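Colleague: got a sequence here, can you model it:
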Amino acid sequence: MNTEMEQEESRLLELSSSLMIERRDEDLRKLVPEARKIASSLSRIKGAKLIKALVENYLLIDSRSDFAVGILVDCIQWATEEERTFLRKSLEVRLMLLYYERKEYTEALNLGANLIIQLKKINDSELLVRVYLLESKCYLGLDNLEKSRTALNLAKVTAYSIYIPPTEQAEIDMHSGILSTVDSKDFKTAFSYFYEAFDIYDNLGDMTAERALKYMLLCKIMLKQNQDIPRLMSGEVELNYNGPETACMIDISKAITSSSLNQFMKTVSEYSEVLEQDPVVLLHLEKLQENMMEQNLIKILKPYSRVQVQYVADKIDLPVLQVERRLSKMILDKKLSGILDQENGVIILFSRSTWSRTDTLWELGNQILEQLHPILNKQTHILNNI
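Modeller: Predicted structure coming up:
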């Protein structure tokens, strides 16, 4: 009987792999209930292996539809009825990951909150690390940086007390780097985390290393250390990781080094498909573009004391209104010394000494008004009582 069941197990595993390769999701979906019947007759370990294998094969070809959620929910229900606690918890963590991938963060967090309580009771630290890490990612997706940081710290503390696989450690390092770029804008620390993740993935031959390398290049760009990029992309690294993700960052670095906004915009347009799939890079592209635009504007304005805004817009190849707004902001931020004459459509630039004197007079005027304020209030009070 056992031999029969084992043969059925092997048949189902082979069939599910074939269906996955052929991307026959409907046939694979129908195979899951049959697998559950066979798993009931197998040992808990073999049964869990069979169910998880079929679920993963299905999710490889369909992780977006409601069928994917349905399969996991049904398998969790089956595991509950069969009193297979560890399999149920493992499937619930996988469902939480699926919710995260579908950007259904609230559903993932609700499931995670219950899982944390239950996993603490059975002292399953390995799954607890995964839940805390997923919780941190979900909070980041909801822009709740404080809770994201707290959940990540809990994942790290729990991971220190047990052995976790290298890929999981790399995932923690990767997420730590991402959170550092978003939360504290600490690109130096982020680079260290990305480097650790890259090293692990590279040694394992996991192509996720290319994503870690892309973030390393992003950190160098944000730190204005573009000169380090050729060194990072030399030797075996250049040979092994020369896909569009790294090529995009290299071209952006070249555009910034040459202070060419046109080249920067062209690169962003050329790699739009790659960039749109990465919210981490997209988050910083706007800042990079602003910096590039300001550098180009300063370069164009440098020879002039008075110049038409239309001329500046033509030189930088951007709409007049966009250029006018940026110039106005640069003046307010004291990156430019001057005023905008909107009536005549010109920007009048001051020398540093003129701006310094104007700035001093402005501050002096404010101080005089502050000193006069209590005197005027007193006089107003006296007049009101007459």
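
Colleague: make it CA atoms for all contacts and neighbour counts henceforth
Modeller: Fine.

Colleague: kindly provide the distance from Tyr193 to Lys137.
Modeller: As judged by Cα to Cα, to the nearest Å, Tyr193 and Lys137 stand 16 Å apart.

Colleague: please read the previous query as pertaining to Ser16.
Modeller: Relative to Lys137, Ser16 is positioned 31 Å away (Cα to Cα).

Colleague: try Leu95
Modeller: Applying Cα to Cα, the value for Leu95 to Lys137 is 15 Å.

Colleague: please identify which of the two sits among more neighbours.
Modeller: Taking other Cα atoms under 10 Å, Leu95 and Lys137 do not tie; Lys137 has more neighbours (26 against 23).

Colleague: just confirm that one contacts Ser148, I think it does.
Modeller: Yes: with contact defined as Cα atoms under 8 Å, Lys137 reaches Ser148; the gap is 6.6 Å.

Colleague: Thr85 contacts Ile76, doesn't it?
Modeller: No: with contact defined as Cα under 8 Å, Thr85 does not reach Ile76; the gap is 9.6 Å.

Colleague: another sequence for comparison is provided below:
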Amino acid sequence: QGADGGGSSTHLMEIYALQIQLYSRQKDNKKLREIFNKAMAVRGGIPHPRTLALIQELGGKMHMAAKEYEFAGKTFFQAFKSYDEAGDPSRLRCLKYLVMASMLHASTINPFDSQEARPYKDDPEIVAMTNLVQAFHSNEIHTFERILRKNQGRIMDDEFVREHVEDLLRTIRRQVLRRVIRPYTRISLQAIAKELNDIPVPDVESLLVGLILDGKLQGEIDQVAGVLLKRADRGQESSETALIPPDPEIMLCDAFDQMISTLEGLSNNIASTKLNDPHHMRGFGGLTA
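Modeller: Below you'll find the predicted structure:
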């Protein structure tokens, strides 16, 4: 397709755009990917920016469906720029999708740092996403969930965004969870749940299992005791061993054990002294061994 002349290339892109819309509606991602790749390989010609933007937007959604979040973000960014060039208000929609993809990719780069996106970060349609990505990068899960609740209209009215909200919540919870457990080798699931805005313990277990299966966490879950037993990373010592509410009875038993151990040590020292020096105890009230 790269050898097409200018006019034929432009016409070809129009045909590809129609095919991509059709396969997108049919959710035929295999054919959609095939045509999208062909469209991106076309050289020559000057398709209308809106046509190119449409192809890129649907390509971004295709990548999202395949959980290819990095590629999705890059494609949405190109769609945003194409819509912007065409003066099409759909640029704001693609900017939302770009922000969402960057969070799902767990990117440390704020999309609004780009020269093209920066002018729109305070737009009434976008400001909720601006605040959302700031909370995401700061691991402020309480703020993140509050923004979602307070901006139902701005965020949740878009069906495509709504489809990925649970994935967004799971992503930030995984981020916060990894930060919470980092210093510990043993931590209660209830303590983790509290840090994650009081989510149910089974949800904590699901997040932990996901991290373990992904190779991002070395450890195991003791469901009977309700704790995570984490193996410290090689070359990294754990600064704490537990984040479990102290049990008064256990603390008292530990204190008694320590006291008994100390007294036994003293008793053994005294007995040893008496055996080695029969006259040692005479100074205590005239007692002899």
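
Colleague: which SSE is the spatially most central residue of structure 1 in?
Modeller: The centroid of structure 1 falls nearest to Val280 when counting by Cα atoms, centre = their mean (3.1 Å). Assigned by DSSP states H and E, Val280 of structure 1 falls within helix 279-301.

Colleague: and that helix, what's buried?
Modeller: Using 16 or more other Cα atoms under 10 Å as the test for burial, helix 279-301 of structure 1 gives Val280, Val281, Leu285, Leu288, Gln289, Met292, Met293, Glu294, Asn296, Leu297, Ile300, Leu301.

Colleague: same check on stretch 229-243 of structure 1?
Modeller: In stretch 229-243 of structure 1, counting by 16+ other Cα under 10 Å, buried: Ile229, Met233, Tyr241.

Colleague: same check, this time on stretch 15-32 of structure 2
Modeller: In stretch 15-32 of structure 2, residues buried by neighbour count (16+ other Cα under 10 Å) are Tyr16, Ala17, Gln19, Ile20, Tyr23, Ser24, Asn29, Lys31, Leu32.

Colleague: so what does Tyr83 of structure 2 match up with in structure 1?
Modeller: Taking TM-score structural alignment, the alignment pairs Tyr83 of structure 2 with Tyr201 from structure 1.

Colleague: what's the mean distance for stretch 91-103 of structure 2 versus structure 1?
Modeller: When structure 1 is superposed, stretch 91-103 of structure 2 averages 2.8 Å from its matched positions, counting by mean Cα distance after the TM-score superposition for structure 1.

Colleague: where along the stretch 51-200 of structure 1 do the helices fall?
Modeller: Ranges of helices in the stretch 51-200 of structure 1, per DSSP state H, counting those that start in this stretch, are 66-81, 85-101, 105-121, 125-141, 145-160, 166-182, 187-204.

Colleague: just put these in TSV and tack on distance to Gln371 of structure 1.
Modeller: TSV is the format used below for the helices of the stretch 51-200 of structure 1 (distance: least, Cα to Cα, whole Å):
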stretch	distance to Gln371 of structure 1
helix 66-81	68
helix 85-101	58
helix 105-121	54
helix 125-141	48
helix 145-160	42
helix 166-182	43
helix 187-204	45
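
Colleague: looking at the ones you listed, which is buried most?
Modeller: Highest mean neighbour count among the helices of the stretch 51-200 of structure 1 (mean count of other Cα atoms under 10 Å): helix 125-141, with a mean of 23.

Colleague: for that one, name the packing helices and strands.
Modeller: Packing partners of helix 125-141 of structure 1 (3 or more Cα pairs under 8 Å, 6 or more residues apart in numbering; DSSP states H and E): helix 85-101, helix 105-121, helix 145-160, helix 166-182.
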